[in-house]
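In: next input, structure requested:
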Amino acid sequence: MSKLVLDPAVFRADAVPADARMVNEAIIKALRNMPGLWDIPLPKIRRARLENKGTFPLPPESPRARVETIPGPRGPVPVRILMPDGAPKGVYLHFHGGGWTLGSARENDMLTDRIATRCGLAVVSVDYALAPENPYPAGPDDCEAAALWLVKEGPARFGTSRFAIGGESAGGTLSAVTLMRLRDRHGISPFSAANLVAGCYDLRLTPSVRNWGDVPLVLNTTDVKRFVDFYMSGGGSVEDVDVSPLLGRLEGLPPALFTVGTKDPLLDDTLFMANAWMAAGNAAELAVYPGGCHVFISFPGSLTDRALERIDAFLNTF
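Out: All right, here's what the predicted structure looks like:
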């Protein structure tokens, strides 16, 4: 059953929990006191994040995690695999965020370890190729290859063909694109659930992105524009449904949980995509959290606790 009815009260200022306000204020203050994101070479930013010298703390490394490689269209693709305590009940294919430019599977150990632990799923988190060194379509090509690898190898490797897919921010975009590629290029729909957190589904930029301005609450308008420019630096068009999945045909996709906060520049992307998903005949749930910043589930607080519990429930029942 789809659950897209929203109470307008979630958008009111007095609906924002006090701890969410404190988190947002701390993020804005920290980012305003840091060198501008675009003043630092991208390789240096990536290295700093993995050395726990980035803007936000690196989560503890999961003892469950091990790194392997799978075949990809341009060479081996690293994947970070986390196993649950017992036999996996299913497999969660995960794509990290970072504007197709930053981020890594390692930086998501807090979220992926939780899914392995709480949901009993094996997690395969993909270190897909990053722009601008490897612009579109390199990233989605790697994600497609990982999905096809899972379909082929998953039953023997993990003892199950129960598969879910998902990711945060750019990872949400890549999840939707991967589902559409498997349907259209390969005639298969092997995933039974999609966990989509604060994705960017229209790279032409939705109103909430265009109107956000320069407030550095994790992400702002300039950041999104720069990420899109880097991602598309090898050619292609933001009008292409393989780039902006909101513009594509969405029929035949799995039930999805869409999660977003009201203080996220990508708010409209989730609101629009969730409704388009349902209008295409797919089951969809929409969870909007008052005061949540971009991918707020990466930060501590009552909103995060609520959102992660709902994600757990969704992934425990697909």
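
In: rest of the way, CA atoms for contacts and neighbours
Out: Will do.

In: from the middle of its chain, how far away would the longest helix seen in the chain be?
Out: With secondary structure taken from DSSP state H, the chain has its longest helix at helix 138-158. Distance, stretch centre to chain centre, for helix 138-158: 17 Å (CA atoms, centre = their mean, to the nearest Å).

In: buried stuff in it?
Out: For helix 138-158, the neighbour count (16 or more other CA atoms under 10 Å) marks 138-148, 150-151, 154, 158 as buried.

In: cool, and stretch 240-247?
Out: Within stretch 240-247, the residues that qualify as buried are 241, 242, 243, 244, 245, 246, 247, counting by 16+ other CA under 10 Å.

In: out of the buried residues of helix 138-158, which is nearest to residue 23?
Out: Using CA to CA, residue 139 comes nearest to residue 23 of the buried residues of helix 138-158, at 31.2 Å.

In: which secondary structure element is home to the closest residue to that closest one other than its chain neighbours?
Out: Distance criterion CA to CA, 6 or more residues apart in numbering; nearest residue to residue 139, sequence neighbours excluded, is residue 129 at 4.9 Å. In this assignment (DSSP states H and E), residue 129 forms part of neither any helix nor any strand.

In: contacting residues around stretch 284-294?
Out: Residues outside stretch 284-294 that contact it (CA atoms under 8 Å, 6 or more residues apart in numbering): 1-6, 10-13, 15-17, 20-21, 24, 198, 217-219, 255-266, 271, 274, 277-278, 303, 307.

In: before we compare anything, build this one as well:
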Amino acid sequence: MSKLVLDAAVFSEAAVAPDTRMVNDAIIRALSAIPDRWATPLPEIRASRLAGKGVFPLPPESPRARDETIPGPRGPVPVRIYMPDGAARGVYLHIHGGGWTLGSARENESMLDRIAAVCGLAVVSVDYALAPEQPYPAAPDDCEAAALWLVREGRDRFGTERFAIGGESGGATLSVATLLRLRDRHLMSPFSAAVLTAGCYDLRLTPSARNWGDLPLVLNTHDITFFVNNYLRLQGRADDPDVSPLLASLKGMPKALFTVGTRDALLDDTLFMANAWLAAGNGAEMDVYPGGCHVFIGFVGTIADQALKRINGFLADF
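Out: Coordinates of the predicted model:
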């Protein structure tokens, strides 16, 4: 039986490790030095990040990785595939974060390379269409297409039909939306595990997101609103369960590992979704890390090491 038990002490300042405080302070200093992060055109921000010139460093390129395209509803969808050393014991469909506006598979290279190496999984990371140039429903359409491609091609391409799905931030949102689309539109549940890190599951904004304020600890209230407006620019509605999966029926979802830090503006999204997941009769585990910023697993530190080890263990056992 799954259960979610939290000790209130995890939310206390005393529980925050010194190196976590140092990482958070460094992020705040770096982002505070940029008066208006969104004054620069988005294509320039994306290009700068991919060139390793963004605020956060670009991981080294993995020798395991190769780029391909798969068929999508609006044309080819790029994917980046990482292969394990031996035969793949399963496939992890990864959906990157970035507020549906930024991000790429390449920017998650170290984490995805590690999953392939340590867990013995093939990893397929989806470079879905980004907003505001291609707003909702382009991103979930691409992710749905990638999932259906994996169901069709998994046995021939990777020698397995054992599938997990997951992502970080907006990628966690899209992961849940993909699971719901497969269940409701295609009457299938091919994924047996989900890794959901710091997702935004209610785009109307949960209390932690709404009340966070201006502190630029990776993500603040202004950033979240900016991303939501980009994503829903044309036809999306925040009260649509396809957009805000916390509002959906969650029956028949796979077992999931939810990960979040206590210093994340999207903390409530994970607290609410993990409990809703469990209440719907699904297996759910939730790890809350003291002082962790938004998607803290992308930074150095003891809690990042702990969380990545836990995620790898979850994927190794699914």
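
In: can you give me the TM-score here?
Out: Superposed pair, TM-score by TM-score structural alignment, normalised by the length of structure 1: 0.99. Supporting alignment: 318 aligned residues with a CA RMSD of 0.6 Å.

In: which ones are touching the residue nearest to residue 139 of structure 1?
Out: Here residue 129 of structure 1 is in contact with 77, 135, 138, 139, 142 (CA under 8 Å, 6+ apart).

In: which one in structure 2 is aligned with the second one?
Out: The pairwise alignment with structure 2 assigns residue 135 of structure 1 to residue 135, based on TM-score structural alignment.

In: next, count neighbours for its match.
Out: By other CA atoms under 10 Å, the residues close to residue 135 of structure 2 number 22.

In: also residue 24 of structure 2?
Out: As a burial measure, residue 24 of structure 2 scores 21 neighbours (other CA under 10 Å).

In: mean per-residue distance, the helix or strand containing residue 226 of structure 2 to structure 1?
Out: Residue 226 of structure 2 is located in helix 221-231, with elements delineated by DSSP H and E. Aligned to structure 1 and superposed, helix 221-231 of structure 2 gives a mean residue distance of 0.2 Å (mean CA distance after the TM-score superposition for structure 1).

In: list the helices and strands that helix packs on?
Out: Applying 3 or more CA pairs under 8 Å, 6 or more residues apart in numbering; DSSP states H and E, we find helix 221-231 of structure 2 packed against helix 207-211.

In: what's in contact with the helix it packs on?
Out: Contacts of helix 207-211 of structure 2 (CA under 8 Å, 6+ apart): 220, 221, 224, 265, 266, 267, 268.

In: from those residues, pick the one nearest residue 175 of structure 2.
Out: In terms of CA to CA, no member of the contacts of helix 207-211 of structure 2 lies closer to residue 175 of structure 2 than residue 266, at 16.2 Å.

In: now for residue 214 of structure 2: what does it line up with in structure 1?
Out: In structure 1, residue 214 of structure 2 lines up with residue 214, judged by TM-score structural alignment.

In: hmm, residue 178 of structure 2 is touching residue 143, no?
Out: Yes - counting by CA atoms under 8 Å, residue 178 of structure 2 touches residue 143, with 6.4 Å between them.

In: now residue 51 of structure 2: closest residue in space, sequence neighbours ignored.
Out: Leaving aside its chain neighbours, residue 51 of structure 2 sits nearest to residue 58 (7.6 Å; criterion: CA to CA, 6+ apart).

In: for structure 2, which segments count as helices?
Out: Remark: helices assigned in structure 2 by DSSP H are 18-32, 42-50, 109-119, 138-158, 170-186, 207-211, 221-231, 267-279, 302-317.

In: that older thread, could you save the contacts of residue 129 of structure 1 as a markdown table and add columns showing distance to residue 63 of structure 1?
Out: As requested, the contacts of residue 129 of structure 1 are arranged in a markdown table below (distance: CA to CA, whole Å):
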| residue | distance to residue 63 of structure 1 |
| --- | --- |
| 77 | 21 |
| 135 | 32 |
| 138 | 30 |
| 139 | 27 |
| 142 | 25 |
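
In: what's the farthest-apart pair in these?
Out: 77 and 135 (15.3 Å).

In: still on that earlier bit, redo the buried residues of stretch 240-247 of structure 1 as CSV? Include distance to residue 30 of structure 1.
Out: Formatted as CSV, those follow (distance: CA to CA, whole Å):
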residue, distance to residue 30 of structure 1
241, 36
242, 35
243, 32
244, 31
245, 33
246, 33
247, 36
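
In: list just the nearest of those residues to residue 194 of structure 1.
Out: For these, the closest approach to residue 194 of structure 1 (CA to CA) belongs to residue 245, at 14.1 Å.

In: now the closest one: how far from residue 271 of structure 1?
Out: 14 Å (CA to CA, to the nearest Å).

In: same thing with residue 244 of structure 1?
Out: Here the criterion is CA to CA. By it, residue 244 of structure 1 lies 15 Å from residue 271 of structure 1.

In: try residue 6 of structure 1
Out: Taking CA to CA, one finds residue 6 of structure 1 at 10 Å from residue 271 of structure 1.

In: of these two, which one has the most company?
Out: Between residue 6 of structure 1 and residue 271, counted using other CA under 10 Å, the more crowded position is residue 271 (18 against 11).

In: quick check: closest non-adjacent residue to that one.
Out: Here the residue nearest residue 271 of structure 1, using CA to CA, 6+ apart, is residue 286, at 7.9 Å.

In: same question for residue 318 of structure 2.
Out: Nearest non-adjacent residue to residue 318 of structure 2, counting by CA to CA, 6+ apart: residue 193, 6.3 Å away.
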